[in-house]
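*Asks:* Below: sequence and its predicted model.
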Amino acid sequence: MPSTLAYVLRPHGAALILNPGAGLNPLLALASGVEQVTIPTDDPLVTDVLESAYLEYSHGLFSHPRLTVSPRSSRGLLSLPEKQYTVIEFALSDSFHPVTSGAFSLSENFLLTKESVIQAWNRLSDDGLLVITRWVETPPSESARAWSTLIAALRETGVSAPQSHTVAYRGMRTATMIASRKPFTDDELALVRTFLQENGFDPLVLPNLEIDEVNRRNVLPEPIYHQLYTNLLENHETTIRDYPFNLTPPRDTQPYFFHFFRWRQTSDVLATLGKIWQPFGGSGYFVLLGLLVLMILLGIPLVLAPLYVLRQKSTVAAPRASVFLFFGSLGAGYLLIEIPLIQSLGLPLDQPALALATVLFILLLASGLGSLISPRLSLRPALLILILVIAIVTIALPTFVQRILPLPLYGRIALSIVVLLPLGFLMGVPFVSGLAHLEKQSSHLIPWAWAINGALSGVSGVLAAMIALSLGFQATLFTGGLIYMVAWFAARQLTRQ
């Protein structure tokens, strides 16, 4: 396996295998003679199966005396500063996924972000190695983005010359990159060259690499990987800007590693849609665009139908713009806050399902309490406080997530609830309060207010995903805050009339 090189260079010490899957990479590390191997529990079901039903099949791997199975997730382990490792490996456990719809590009991956790589780098010993293996795709995309992320992380940690700290090579289907805390020595580089030659790998980045050494074993028409990796190493920002696919290093606030789409691809994607495989997320974004258009088309009748019925009554005045703006803003704003909170808290709460359950339950419970208390509160001041709280959460959320990562699970859940409760409570106040004002003045408009709120909620759910993909979670929260500001302005007119 390509990652064996790390254990050839560092045959002793401790290894941390992130995203270990069913255990192939830990088995390789143990077979290489590593003194202690630690793996996280990213998927408890896999661990349970290998320790029970498949115990004999796995030869008791998880019971090996030199293997430690931590109950923490990969990112949770990286956040613990107590232990350092000689080798930290980002294992390739997910399958090759050239999906025609590009839907995989819409999923978060908090392990392949710049912050994750920086955390791993800081957990290495003085002579430690960081190893990342990703699938090879033509044109380069997945592995190239991993390389881009690695280079950006090294520069951010103070490595001014990553050329002397990194090597990269590829086989027929995968590319592997290794970063060393110390510059590679001549003896280590000789070991690297010997390993690559004996095992049929092509070097991509290597100090003093000659052009005739690349693309010799797993031959491509052009040495495109070597060219791209070298360009990313030497001119990182320019190469990212000019490359057809998005190779910008993902962040924890925008963890879409497999989202390679750029608007400049639009004509090519539309021309080849349904005709060729599109493994780079090209049409995945258009799935969201199509869904957004669909939600708008479905929402229009929901808004216009009550309006039409109301206008059939000659004694009823035309609905006011303030009603539309107020209740529409509440419907849109709620999901623009709720969805990025679910996505952001997926990192500290380990599992997306747990983040979903926690955020939904607490927000809805707190919103119910806010609705109950709303008759005692003034509408516009409550909205103003809500906007202020949203602004604070938007700014502080990334730091909050990083700070709670090392805590036990119950501590992370408890602190997440502390953040969610005031938000949910304040978001529950305006709707019921607005309905109360509307009932006093124009009770016949209440069905229309419900229709507006529901229709805009559906549209904003898709819009939240699109903003998160393009600009990140903070931008989505910021947009939600702006929408609630529109509600604050509309509430002034609503309460006057």
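*Replies:* Arrived safely, thanks for sending. Numbers count the residues shown, from 1 in each chain.

*Asks:* From here on, just use CA atoms for contacts and neighbour counts.
*Replies:* Will do.

*Asks:* For the stretch 101-250 of the chain, just list every one of the helices.
*Replies:* Ranges of helices in the stretch 101-250 of the chain, per DSSP state H, counting those that start in this stretch, are 114-122, 142-156, 186-199, 224-234, 236-242.

*Asks:* dropping in the other structure now:
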Amino acid sequence: MRPDLLAVAVVSAGALAFEVLLARLLAIVHWHHFVGMVISLALLGYGASGSVLTALQDRLRPHAAPAFAVCALLFGAAALASVAIAEALPFNALEVLWSPRQWLWLALLYLLFAVPFAFAAACTGLALACVDAPVGRIYRADLLGAGAGCLLAVGLLDLLRPDQALPAIAAAGLVAAAIVLAGAHRRRAAAGALICGAAFGIAAASGWPGLHMSPFKPLPQVLLVEGTSVVAERTSPIGLVQVVRSERIPFRSVTGLSLANRQEPAEQLGLFIDGEGPTPVTRFTGDFAPLAYLDATLAALPYRMAERPRRVLLLGLGGGSDLLLALRHGAETIDVVEPDDGVASLLRGDLAAFAGGILDRPEVALHVETARRFAARQGAAYDLVVMDASPGRGGALAETFPLTVEAFAAYLGRLAPEGVLALPHALRLPPRDSLKLVLTALEALERLGAREPARHLALLRAWDSVILLVRRAPFDAAQLAALDRLAEALNFDLGWHAAMPREAADRFNLLGAPVLFDGVAALTGPDRAGFVARYAFDIRPATDDRPYFQDFFHWRALPLLWTAVRSGNAGLLDWGWPVQVATLAIAVLSGLVLILLPARVLAGRVSGRAGRSTAAYFLLIGAGFMFVEIAVMQRLVLFLGDPVHAFAVTLAAFLVFAGLGSGWAAGPRRQGAAARLPWIAVGAIATLAAAHGIAARWLSLPDALDAIPRSLLAAAAIAPLAFAMGVPFPAVLARLKAGSPALVPWAWGVNGCASVVAAALAALVATSFGAQALMILGVVAYLFAGLAQQRIP
């Protein structure tokens, strides 16, 4: 490959690797609400760079190689500096509900991270404008490099923490600068770029820029305690797992522990994932006597009923407490499903002596994969399936496929005829998690043909948590009597079951009113739909199309919730929604100022039918592309197992195959069909989008493929759709270049602005209406674009 084309590929790989890395960094430093923001700000950088280059390309053409090298160097430096500066900003996402100042810090964060992408885009733009090579070859180098960069980032995150991988990714800019300077016979300058690369290596070795989590996350708060330190760590694309020991104030965390318990809990370590936790890791020496207090927890209830479970499935390893409980009660076979190998490797490695080697016991089998995929397979029937349904680390706008109606149906399908599904979770008031779990279970039971699904449920409560028990068969009188006796003995409150009166609820841990009983009674009554519609929180069940279990936000309840926030009850309104709305507002303003306004100036006076039609067409295809891409990304989370892999694979596949489609459309043989190409592409997009929906459901079926074959299969499913989506932009842009060249900057600016705004808007649409609605909206945008292009000369 020519040096200049190799340099384009290297800097493009660095930019896309930085985009994937940035999603993980923001999740660790802040929270998991920033994927849409990352895509949007990357597009902002590319769009703003295009506007500037359009104005300066004639001046830069005689100095193309040095200008490329400077931009590549600045990309690497800006990637490092932007992370270091962002970590020093006093942005606190939790305060966006009541502090307008945080919106300004969020805007600065947004613009700051767009800078590295602007420099990377400038490299590609300079190559397209100044390099003496066919445009198709330059574009191919750019897209192949970008696709490789997405996959490179996932590989690096398997080996290094995001802050440790950052210098390696930033060094791509320095390597690209050295390549292009050496190719232009500027060897001293190339040597200087490599020396700068060595400085990046020294910075990485010294731990700069480091990883500085928000001080409001649980882990930084725990580390403020004297004598507390991180004793073990594992990293992966899924999460950063850290284990903490506290010498002065030891961990003693037992969820759902009865107030009647009289035994001191065993020694513990605290396990944190992306700074969230702690999940307790309990000391175990092989003697179960010090763990007798576990019998006084809500989680022990299924084991203490009439028939003790022999085959147990634990959907999630956590710190091993559920596994210890199953071992204590003599389960003969225990299958443990854990998607993050970092957690399992810690319990088998650094913490094996402390945790008693529980994963290596003969009755225990560990499966490193997602709960949903394991449960959907055909296999043994279990007497007990346990999943902790407490709020996860993803927040309201994170996909939670393990808690959808389809997932519950799969779990119930793995139960023996008398088996039980146990769903312990944290108590939140007013109740929302508990009611959403009940409604999800009811719909799953109805799908499985249960005639009286209300009789299959039982809900019990401790002072801090709740457990929902769901059976394949209805609870009989003897089983309900056993639950009543256990609740009485351990001072647990009956939340709801079909045979209890309202007066039996809330006898020990009083809430003022039996809100759980009343809520479940309404959900199992004839006016379920009316109750769900009137409730202050959105408790509709999550589905595979809309897998946002932790999203309880109702737009119509906003005035009431805002009043509660202003009076000090900020916890009633999840801050994920305000962050997304703020991101959308910032994207609109930034796109207008940094992309659309410069494009308008460069295009001169844009008016008349041609200007309006051009704006409409490129606005619609820009929005349509982002809507379809993000809908596909969400659908692939279930198949690929986690959002980071889905993010990387989707970006890589769309970049490569849309680029191939663009190159095909720009070929000389297609110029004669330029007027028909957009309509052909739109028809293909609509057909392939429908086919992709069918393919996504097929891909969600269980299989035994490893990560790499699954990624290749996902890319193959994306390829035809992405190829078709790459055609509309160059097909009409070529017509503008030939007939109305003044409109080209206008078209570029409108398309860039639409992409920036649509990337931020897509997250809100998907959360409110689902991935299918987002896909339909994208296809509709392409159909209207087909109509608009007919009016472009």
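*Replies:* Here it is on my side, so go on. These numbers come from a predicted model, not from an experiment.

*Asks:* circling back: nearest to residue 454 of the first structure, out of the helices of the stretch 101-250 of the first structure?
*Replies:* helix 114-122 (37.3 Å; CA to CA).

*Asks:* coming back round to it: distance to residue 353 of the first structure added to the helices of the stretch 101-250 of the first structure, as TSV?
*Replies:* TSV is the format used below for the helices of the stretch 101-250 of the first structure (distance: least, CA to CA, whole Å):
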stretch	distance to residue 353 of the first structure
helix 114-122	21
helix 142-156	26
helix 186-199	42
helix 224-234	36
helix 236-242	34
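
*Asks:* Let's have the ones you listed in CSV, adding distance to residue 401 of the first structure and mean neighbour count.
*Replies:* Formatted as CSV, the helices of the stretch 101-250 of the first structure follow (distance: least, CA to CA, whole Å; neighbours: other CA atoms under 10 Å):
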stretch, distance to residue 401 of the first structure, mean neighbour count
helix 114-122, 12, 22
helix 142-156, 19, 23
helix 186-199, 38, 13
helix 224-234, 30, 19
helix 236-242, 28, 15
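
*Asks:* and of those helices, who's closest to residue 107 of the first structure?
*Replies:* Here helix 142-156 is closest among the helices of the stretch 101-250 of the first structure (CA to CA), at 14.2 Å.

*Asks:* mean shift of that closest one relative to the second structure?
*Replies:* Here the mean offset of helix 142-156 of the first structure against the second structure after fitting is 1.3 Å, by mean CA distance after the TM-score superposition for the first structure.

*Asks:* so that helix matches what in the second structure?
*Replies:* Aligned using TM-score structural alignment, helix 142-156 of the first structure spans residues 433-447 in the second structure.

*Asks:* Please compute how far the matching stretch lies from its chain's middle.
*Replies:* 24 Å (CA atoms, centre = their mean, to the nearest Å).

*Asks:* Would you check how far apart residue 618 of the second structure and residue 440 of the second structure are?
*Replies:* Separation of residue 618 of the second structure from residue 440 of the second structure (CA to CA, to the nearest Å): 41 Å.

*Asks:* now residue 57 of the second structure
*Replies:* Residue 57 of the second structure is 58 Å from residue 440 of the second structure, by CA to CA.

*Asks:* In the first structure, what stretch matches stretch 404-412 of the second structure?
*Replies:* Using TM-score structural alignment, stretch 404-412 of the second structure pairs with 113-121 in the first structure.

*Asks:* for the first structure, what's the longest strand?
*Replies:* strand 124-135 (DSSP state E).

*Asks:* residue closest to the middle of the second structure?
*Replies:* residue 643 (4.3 Å; CA atoms, centre = their mean).

*Asks:* Surely that one touches residue 630?
*Replies:* No. Using CA atoms under 8 Å, residue 643 of the second structure is not in contact with residue 630; the gap is 11.4 Å.

*Asks:* For the stretch 1-150 of the second structure, which segments count as helices?
*Replies:* 3-29, 35-60, 64-88, 100-130, 135-159.

*Asks:* Rebuild those as TSV, extending it with distance to residue 546 of the second structure.
*Replies:* Converted to TSV, those look like this (distance: least, CA to CA, whole Å):
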stretch	distance to residue 546 of the second structure
helix 3-29	21
helix 35-60	16
helix 64-88	32
helix 100-130	27
helix 135-159	26
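
*Asks:* one step back: now do the match of stretch 404-412 of the second structure: everything it contacts.
*Replies:* Stretch 113-121 of the first structure is contacted from outside by 75, 78-79, 88, 110-111, 130, 149-150, 152-154, 157, 181, 249-252, 255, 257, using CA atoms under 8 Å, 6 or more residues apart in numbering.

*Asks:* Most tightly packed of the helices of the stretch 1-150 of the second structure?
*Replies:* Among the helices of the stretch 1-150 of the second structure, helix 3-29 has the highest mean neighbour count (mean count of other CA atoms under 10 Å), at a mean of 26.

*Asks:* In the first structure, which residue range corresponds to that one?
*Replies:* Under TM-score structural alignment, there is no match for helix 3-29 of the second structure anywhere in the first structure.

*Asks:* which strands and helices sit next to that helix?
*Replies:* helix 35-60, helix 64-88, helix 100-130, helix 135-159, helix 162-183, helix 643-665 (3 or more CA pairs under 8 Å, 6 or more residues apart in numbering; DSSP states H and E).

*Asks:* For the counterpart of residue 478 of the first structure in the second structure, pull up the helix or strand it's in.
*Replies:* When the second structure is aligned by TM-score structural alignment, residue 478 of the first structure is paired with residue 776. Applying DSSP states H and E as the criterion places residue 776 of the second structure in helix 771-789.

*Asks:* List the contacts of that helix.
*Replies:* Residues from elsewhere that reach helix 771-789 of the second structure (CA under 8 Å, 6+ apart): 545-546, 613-614, 616-618, 620-621, 623-628, 631-632, 634-635, 678-679, 682, 685-686, 689, 693, 732, 762, 765-766.
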